[in-house]
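In: sequence? don't have it. structure:
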C-alpha cells in the first residue's frame, strides 16, 4: 500500500558548510515513515548519489530557477508476499528490476535510459520475475491504473531481455487449451489481414467478426477460472490489470461491429489495424508472461480442479478438450455413482436401504425439503442468483443453464472485488458499504446487451436481529417479459420464453 510520509524540512538556501552535517543528523534521527524535504537555491545534484546509496528515493519539484524542493523518501522494504512461496527467485535481482521500473514510472529516467540500465544489469528476465515485480509495485505507490495505462511502455523496456519458455502440455491441460485458443484466434487475425487489401464484402467480414467475437469466451474462462486460481496463491495483478485490457479489446470489437452493421465501411476498415494489434498484443502477454507464470505458481491439482470447471463456461474457436488428470477418473467414478444411486433408489423403495443424507428432510423457513429438492429448485429458477457473505467472499451461485453471465466453480471462495473488472470495483464496494452501514437495502441496474434487456438487483441479506450477513445478487434476462402486452388467460404451449 502507498505509505503516508512525514517530511522533515531543511532549508539549505545560502548554507554551505553546515548543510551536509544537518542532512547526516536528520538521517540518523529519522523515524519510521519519515522523509527529508530539502529546499535549495540550485538543484542539489551532488546529494542524489549519496542519498541513493543510503537507501532513499527522490522526487524533485522546481519552483523557479532559484528554488528547488527535493523530497527524499526511504525506500520501502519489500513485504514478503504469498506468491513468493511458489517462486524460487533471486531477491537482489527482483529489487533491481523493481528499481528500474519505479524510476521510469516516476519520471526519474527516460524510456531509453530504463532500457539501457536493464540491459547493463541483467542478461535476461523471466516471465516469473517480471510478474513478481508487478505484484510488488503497489508497495511503491504505483497504482493498478498506472500499470494498465502504461503496460506497453513497461514491456518495451524489457524488449529483447524478457525470455519465454516453450510450453508443452498433454491434451486437456487448461494451459494447453488456452494456447490452442490463441492459435485459433491468430488464424482469425490472419484472415482479417488478408481481407484488408481485397474488395470489401460485408457478409465475409460479418462471418469473421462472429468468429472473433468468441474471444469473449476465452476472456471469461481466463477471468473466472485462471485468475481465481492465481489469486488463491497471492497473485492478483492479472485480475486487476489484464481484465481491463481484455475489456478494452471487447469494446473496440463491439465498436467495429457497430460500424459494420451500420454500413460505415470506411470507419470500419480504419479500425482493423488497431483491432488486430490489440488482440495480438494480448496473445503475446498471455504467452510470454501469464501462462509461464501460471505454470510455476499453480500445482497439478490446481489445474485438475480448473479443468473440472472449464466446461461450464465453454471454449473459443476449438472443440471441447479431453479430460485432464484425475478429472477423467472422477468422471468415470461419477458415472459409476449414478448407477449406484439408481440401485440405492430401488433398494430404498423396497425398504432395504436407509434414506441417504441427500434425501434427508430438512426444516426450512416455510416447509420441509430435502437437500436434493433445494438444489433442484435453485437449478430451475428463471433468475440467476449469487451470494456473497459478510466477509465479501463469494459463497454460492445458482447452477442454471440460462446464466446471463458466465460463472464457474473457480468463483467460490473468491473476494467479490476480484470477480469484477477494476472499473466496477468502486461501485461494488460502495454497495457493500451502504448495505453494511444500514443506509441502503437494495440497488438495481439494467442494461442492454446484444438485443437482450438484463435486469440486476442487489439485496442486503440480514438475519432476524438485523445484522448484515451478506449480499444476494439476482439477475434476469427480461427481454421477453418487457415484450408482453394485454393478458393471457388460456394455456398456450407455443409461447417461447
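Out: The structure has been received and is ready for your questions. Everything numeric in this text was worked out from a predicted model, so none of it was measured. Numbers count the residues shown, from 1 in each chain.
In: When you work out contacts or count neighbours from here on, use the C-alpha atoms and nothing else.
Out: Will do.
In: how about the strands of the protein, start to end?
Out: For the chain, strands defined by DSSP state E occupy the ranges 6-11, 34-40, 56-64, 67-74, 125-126, 162-163, 361-364, 367-370, 384-389, 394-397, 442-449, 452-462, 468-477.
In: Let's have the ones you listed in CSV, adding mean neighbour count and distance to residue 209.
Out: CSV is the format used below for the strands of the chain (neighbours: other Cα atoms under 10 Å; distance: least, Cα to Cα, whole Å):
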stretch, mean neighbour count, distance to residue 209
strand 6-11, 16, 55
strand 34-40, 20, 55
strand 56-64, 15, 48
strand 67-74, 20, 51
strand 125-126, 18, 35
strand 162-163, 18, 32
strand 361-364, 12, 49
strand 367-370, 13, 47
strand 384-389, 21, 29
strand 394-397, 18, 31
strand 442-449, 12, 17
strand 452-462, 18, 19
strand 468-477, 20, 24
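In: Now tabulate these in a markdown table and tack on distance to residue 317.
Out: Listed next are those as a markdown table, based on distance: least, Cα to Cα, whole Å:
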| stretch | distance to residue 317 |
| --- | --- |
| strand 6-11 | 55 |
| strand 34-40 | 55 |
| strand 56-64 | 49 |
| strand 67-74 | 51 |
| strand 125-126 | 30 |
| strand 162-163 | 28 |
| strand 361-364 | 45 |
| strand 367-370 | 41 |
| strand 384-389 | 26 |
| strand 394-397 | 27 |
| strand 442-449 | 22 |
| strand 452-462 | 23 |
| strand 468-477 | 26 |
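In: ok, now which ones touch residue 431?
Out: Applying Cα atoms under 8 Å, 6 or more residues apart in numbering to residue 431 gives the contacts residue 443.
In: all helices for the stretch 151-300 of the chain, in order.
Out: For the stretch 151-300 of the chain, the helices defined by DSSP state H, counting those that start in this stretch cover 174-196, 202-212, 215-221, 227-231, 237, 243-261, 265-285, 291-297, 300-313.
In: Return the most buried member of those.
Out: Greatest average neighbour count among the helices of the stretch 151-300 of the chain goes to helix 227-231 (a mean of 23), per mean count of other Cα atoms under 10 Å.
In: so after it, what's the next helix or strand?
Out: Following helix 227-231 in sequence order, the next helix or strand is helix 237 (DSSP states H and E).
In: And the contacts of that following helix?
Out: Applying Cα under 8 Å, 6+ apart, the contact partners of helix 237 are 134, 135, 144.
In: Also stretch 408-428?
Out: 223-225, 228-229, 231-232, 239-241, 243-244, 306, 309-310, 312-313, 388, 392-396, 429.
In: Out of the helices of the stretch 151-300 of the chain, which is closest to residue 436?
Out: Of all these, helix 227-231 sits nearest to residue 436, with 24.9 Å by Cα to Cα.
In: Now do the helices in the stretch 1-150 of the chain.
Out: Ranges of helices in the stretch 1-150 of the chain, per DSSP H, counting those that start in this stretch, are 19-29, 45-53, 91-105, 111-121, 127-136, 144-157.
In: Got another one to weigh against that:
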C-alpha cells in the first residue's frame, strides 16, 4: 500500500474510534516521515472522496495527536518581513491578550480581526491557486467559531480554542503555504497584507523583489457611446460611490473596484478565486442559488441590506448578459446608503 493510502487509512480509522496510540505503534514508520503538506493534501482528498469537512475539522486534534511526532522537526523561520513570520508573531500577540483573561487586554480582541481578514482574503486564495482548497475552509470555519466566542464574550473558552487553532496553522497550514507558494507570490501576498493593515505592530518592509511585476499595454478602450484610456476607466470606477466586484460566467472573481472608503475588505489575492470560496461555508448554498437563478434568468437582481458599524449597507447583485442573452457573469454592488436615507425635500444645482 502506498504511503498516501496508508495515511488515509490512519485518518479513517481514527474517525472510526481507534485509539491514536495504537495507530502510532502500528504505523510508526509512515508517521515519522509525513510532512505538513501531505497531511493537508490527504485531508483534502478525503473530503473530495465524500468525507464531510465538519468531520475533518472535528477530528483535527485527533489527527495531530497521531502526527505530532512528525511535526516536531525544526520549526519554520521565515524572515521578519515575510507574511508567515507576521502571522506567527501575531499568534503570540493574540495569545497574550487572552492568556490571563484580563478585561483590559480582552477589550483589544476586536483589533485582531485584521489578522483573520488577511488570512481569509489573501493567504487562503493563494493556497487555493496551488490546489490547497479544503484546509483553508476548515481554518475559516474555526475563525468563525473564534468570532462567535468573542461576540458572545465566552472568553474562558478562547485560550484553548486559540491554542489549538494556532497549532494547526503553525504546524500544518503555514509550512504547507511555504512549500507551495512561490517567492514571487510572497511579495504579492505581503503587498496585499499591507493593504489590509496590522493590529499589533508594523512589520519591516520586504527587500527589493528580484522579479518585478509585468507591464500591461495601455491604450484606448472604445465603447459604442465613447471611450477612455485605462487610467481614466480605473479612475471612474474607483470614484463611483459604490464598491463593484465582477464575477465571470465560471463563478471566478475577475475584478473589484478600489474606492476610497470600501465597505468590505478585498485584496488582489481573490482574483482568480471561485466566488464560493469568498464566503463562509454556511452561506455558499445561497450564493449558488443566486448564481443559478441568474444563469436561468429567473431573477434580475438579488438584494440585501444590513446595519454595519453605524452604516446602512445596501448590497445588490446583477446578472450580466451579452447581446444574444448569453450569461457573462454578475456584479456585486455595495453602497453605504446612510446619508441617502436621510435626504428630504430638494437641493438643486444652484441652491
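Out: On my side now, so go ahead. Remember, predicted model here, so these are calculated numbers, not experimental data.
In: and of the strands of structure 1, who's closest to residue 483 of structure 1?
Out: Short answer: strand 452-462, nearest of the strands of structure 1 by Cα to Cα, at 10.4 Å.
In: what stretch of structure 2 does the closest one fall on?
Out: Under TM-score structural alignment, strand 452-462 of structure 1 corresponds to residues 311-321 of structure 2.
In: same deal with stretch 216-229 of structure 1?
Out: Going by TM-score structural alignment, stretch 216-229 of structure 1 sits over residues 113-126 in structure 2.
In: Adding distance to residue 67 of structure 1, write the helices of the stretch 151-300 of structure 1 out as JSON lines.
Out: Output for the helices of the stretch 151-300 of structure 1, formatted as JSON lines (distance: least, Cα to Cα, whole Å):
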{"stretch": "helix 174-196", "distance to residue 67 of structure 1": "55"}
{"stretch": "helix 202-212", "distance to residue 67 of structure 1": "56"}
{"stretch": "helix 215-221", "distance to residue 67 of structure 1": "51"}
{"stretch": "helix 227-231", "distance to residue 67 of structure 1": "47"}
{"stretch": "helix 237", "distance to residue 67 of structure 1": "40"}
{"stretch": "helix 243-261", "distance to residue 67 of structure 1": "41"}
{"stretch": "helix 265-285", "distance to residue 67 of structure 1": "44"}
{"stretch": "helix 291-297", "distance to residue 67 of structure 1": "47"}
{"stretch": "helix 300-313", "distance to residue 67 of structure 1": "58"}
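In: how about these, which one is nearest residue 468 of structure 1?
Out: Residue 468 of structure 1 lies closest to helix 227-231 among the helices of the stretch 151-300 of structure 1, at 25.7 Å (Cα to Cα).
In: Trace residue 148 of structure 2 over to structure 1, please.
Out: Here residue 148 of structure 2 is matched to residue 251 in structure 1, going by TM-score structural alignment.
In: My error: substitute residue 168 of structure 2 in the last question.
Out: In structure 1, the residue matched to residue 168 of structure 2 (TM-score structural alignment) is residue 285.
In: roughly how far apart are that match and residue 484 of structure 1?
Out: As judged by Cα to Cα, to the nearest Å, residue 285 of structure 1 and residue 484 of structure 1 stand 47 Å apart.
In: and if you look at residue 132 of structure 1?
Out: For residue 132 of structure 1, the distance to residue 484 of structure 1 equals 54 Å [Cα to Cα].
In: neighbour-wise, which of these two wins?
Out: Neighbour totals were compared for residue 132 of structure 1 and residue 484, and residue 132 leads with 20 against 9 (other Cα atoms under 10 Å).
In: Give the aligned equivalent of that one in structure 2.
Out: Counting by TM-score structural alignment, the partner of residue 132 of structure 1 is residue 41.
In: what about the alignment partner in structure 2 of residue 104 of structure 1, how many neighbours?
Out: Residue pairing (TM-score structural alignment): residue 104 of structure 1 is matched to residue 14 of structure 2. Neighbours of residue 14 of structure 2 under the rule other Cα under 10 Å: 18.
In: Might one say that residue 260 of structure 1 is in contact with residue 270?
Out: No. In this structure, residue 260 of structure 1 is not within contact of residue 270 by Cα atoms under 8 Å, at 11.4 Å.
In: so what's in contact with the two at the same time?
Out: Common contacts of residue 260 of structure 1 and residue 270 (Cα under 8 Å, 6+ apart): none found.
In: Tell me the counterpart of residue 117 of structure 1 in structure 2.
Out: By TM-score structural alignment, residue 117 of structure 1 lines up with residue 23.
In: Could you measure from the residue nearest to its match when sequence neighbours are not counted over to residue 31 of structure 2?
Out: Once flanking residues are discounted, residue 23 of structure 2 sits nearest to residue 10: 6.8 Å by Cα to Cα, 6 or more residues apart in numbering. Going from residue 10 of structure 2 to residue 31 of structure 2 by Cα to Cα gives 9 Å.
In: Over to residue 238 of structure 2?
Out: Remark: distance between residue 238 of structure 2 and residue 31 of structure 2 (Cα to Cα) = 52 Å.
In: who has more neighbours, those two?
Out: Shown here are residue 238 of structure 2 and residue 31; by other Cα under 10 Å, residue 31 has more neighbours (22 against 19).
In: So the more buried one versus residue 320 of structure 2, what's the distance?
Out: From residue 31 of structure 2 to residue 320 of structure 2 the distance is 51 Å (Cα to Cα).
In: go on, residue 35 of structure 2?
Out: Taking Cα to Cα, one finds residue 35 of structure 2 at 45 Å from residue 320 of structure 2.
In: again, but for residue 32 of structure 2
Out: Applying Cα to Cα to residue 32 of structure 2 and residue 320 of structure 2 gives a distance of 53 Å.
In: One more: residue 238 of structure 2?
Out: Residue 238 of structure 2 sits 20 Å away from residue 320 of structure 2, going by Cα to Cα.
In: And for residue 20 of structure 2?
Out: The gap separating residue 20 of structure 2 from residue 320 of structure 2 is 53 Å, by Cα to Cα.
In: For burial, what's the neighbour tally of the aligned partner of residue 168 of structure 1 in structure 2?
Out: Mapped onto structure 2 by TM-score structural alignment, residue 168 of structure 1 lines up with residue 77. Counted with other Cα under 10 Å, the neighbours of residue 77 of structure 2 add up to 11.
In: right, and residue 77 of structure 2 touches residue 85 too?
Out: Yes. Using Cα under 8 Å, residue 77 of structure 2 makes contact with residue 85 at a distance of 7.1 Å.
In: Contacts only, for residue 288 of structure 1.
Out: Shown in contact with residue 288 of structure 1 (Cα under 8 Å, 6+ apart): 127, 163, 164, 165.
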